[in-house]
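Q: Sequence isn't available, so here's the structure alone:
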């Protein structure tokens, strides 16, 4: 079993590969479509700004590959990679996403309750429903976040939230497509268990 980590210039690629290695999974970092198609799982990482990331993914001619593969291959979007799965984002103006999960990405608005943006640090998961990604995860387990935007209007796709001035979408799933707003590769044993569950889908 091989995990393909998509290299399009916007992600924590090598820390992710190291995390998969720690759980005994073979992971390859690549931007080559032919190599990605051979993978049994694919991961879309992401750090930075939504429009730039979408531009780079388009520039690497990987948008079609990601959409086509996700029809039958488990896909995990992480942080900005999760946000890109939605219809659009308002970061630096309206920008279309991959449209693989219904919903929009908007700024965190926590100033009224005295919370800082970005949300940076550990927070406790509230798992909303049975999701195979949380096979080894319990309500209240802590995971690591770094983000200024969050997904809204995503309805039944939400599988976990965290409390940050109100419920904030922490994880989603729709068919073969999964997303985590937090970074499993930075979330210690809890994060490794989530990656382990992803490889077992």
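A: That came through, no problem. Since this is a predicted model, take the numbers as computed values, not measurements.

Q: going forward, measure contacts and count neighbours with C-alpha atoms only.
A: Noted.

Q: Quick check: residue 175 vs residue 72, distance?
A: Separation of residue 175 from residue 72 (C-alpha to C-alpha, to the nearest Å) stands at 9 Å.

Q: now do residue 176
A: Distance from residue 176 to residue 72, by C-alpha to C-alpha: 7 Å.

Q: Contacts for stretch 47-60 next, please.
A: Contact with stretch 47-60 is made by 8-12, 31, 46, 63, 79-81, 83-84, 89, 91-92, 95, 97, as judged by C-alpha atoms under 8 Å, 6 or more residues apart in numbering.

Q: and here's the other structure:
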């Protein structure tokens, strides 16, 4: 069972539908006790960093602890919340599981960065059969990890930014794999394999 964490700002229905199509059992829940029973966790997200952290604040310590123990997938805002802070919400701390911060795109670029863009794989070891592909993005901020070795793939929008970050049991995507065609679904299949190990 995979728990899709519901904190009132996630794109939970589309994510759940994608996993259902792939034959994975999921539940959407805001209850940390149910997260604990799950074999894997997904943190989706659409919205602002500050508002999202405010919603998950009361469960943030339990969530941070579980993320370190189980296969975890963070999507879009769910990826950004794993960092220490964001320029979107000054003074608001993220979950801080990945050292680094979330930055705003250069002011000359139209934001949000919306639509299909190339994901260039730089380290395929954790991506099992996935090569460069086009994925669907909707975001105005990008992640900058302190440890550049965590970046598995990059995308160019005015500058190169990490579009996939991975560390041990944690997989983070700035794009929406559930909306990114066959390659996006293959990435989700790989996550399901990790959960079932």
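A: On my side now, so go ahead. Note that the structure is predicted; figures quoted are calculated from it, not measured.

Q: Would you map the strands across structure 2?
A: In structure 2, the segments counted as strands under DSSP state E are 2-5, 26-29, 40-43, 72-75, 83-86, 98-104, 113-121, 133-139, 141-145, 151-156, 160-167, 170-173.

Q: List just the one of the ones you listed that sits closest to residue 182 of structure 2.
A: Ranking those by proximity to residue 182 of structure 2 (C-alpha to C-alpha) places strand 133-139 first, at 9.4 Å.

Q: helices or strands next to the closest one in the packing?
A: Contact partners of strand 133-139 of structure 2 among helices and strands, from 3 or more C-alpha pairs under 8 Å, 6 or more residues apart in numbering; DSSP states H and E: strand 113-121, helix 181-196.

Q: how much does that strand deviate in direction from strand 113-121?
A: Relative orientation of strand 133-139 of structure 2 versus strand 113-121 (axes from the mean of the first three to the mean of the last three C-alpha atoms, to 10 degrees): 140 degrees.

Q: List of residues touching strand 133-139 of structure 2?
A: For strand 133-139 of structure 2, contacts defined as C-alpha under 8 Å, 6+ apart pick out 76, 111-120, 174-177, 179-181, 183-184.

Q: Just the buried subset of those, please.
A: 76, 113, 117-120, 174-177, 179-180, 183-184 (16 or more other C-alpha atoms under 10 Å).

Q: List just the nearest of those residues to residue 149 of structure 2.
A: Nearest to residue 149 of structure 2 among those, with distances taken as C-alpha to C-alpha, is residue 120, at 14.9 Å.

Q: Trace the closest one over to structure 1, please.
A: Residue mapping for residue 120 of structure 2 onto structure 1 gives residue 126, with TM-score structural alignment as the criterion.

Q: if we can go back for a sec, please name whichever of the strands of structure 2 is nearest to residue 195 of structure 2.
A: Residue 195 of structure 2 sits nearest to strand 40-43 of all the strands of structure 2, at 5.5 Å, using C-alpha to C-alpha.

Q: what does that closest one contact?
A: By C-alpha under 8 Å, 6+ apart, strand 40-43 of structure 2 touches 1-6, 10, 35, 67, 70-75, 78-79, 195.

Q: for stretch 24-32 of structure 1, same thing?
A: Outside stretch 24-32 of structure 1, the residues touching it (C-alpha under 8 Å, 6+ apart) are 1-8, 13-14, 17, 20-21, 36, 60, 62, 199.
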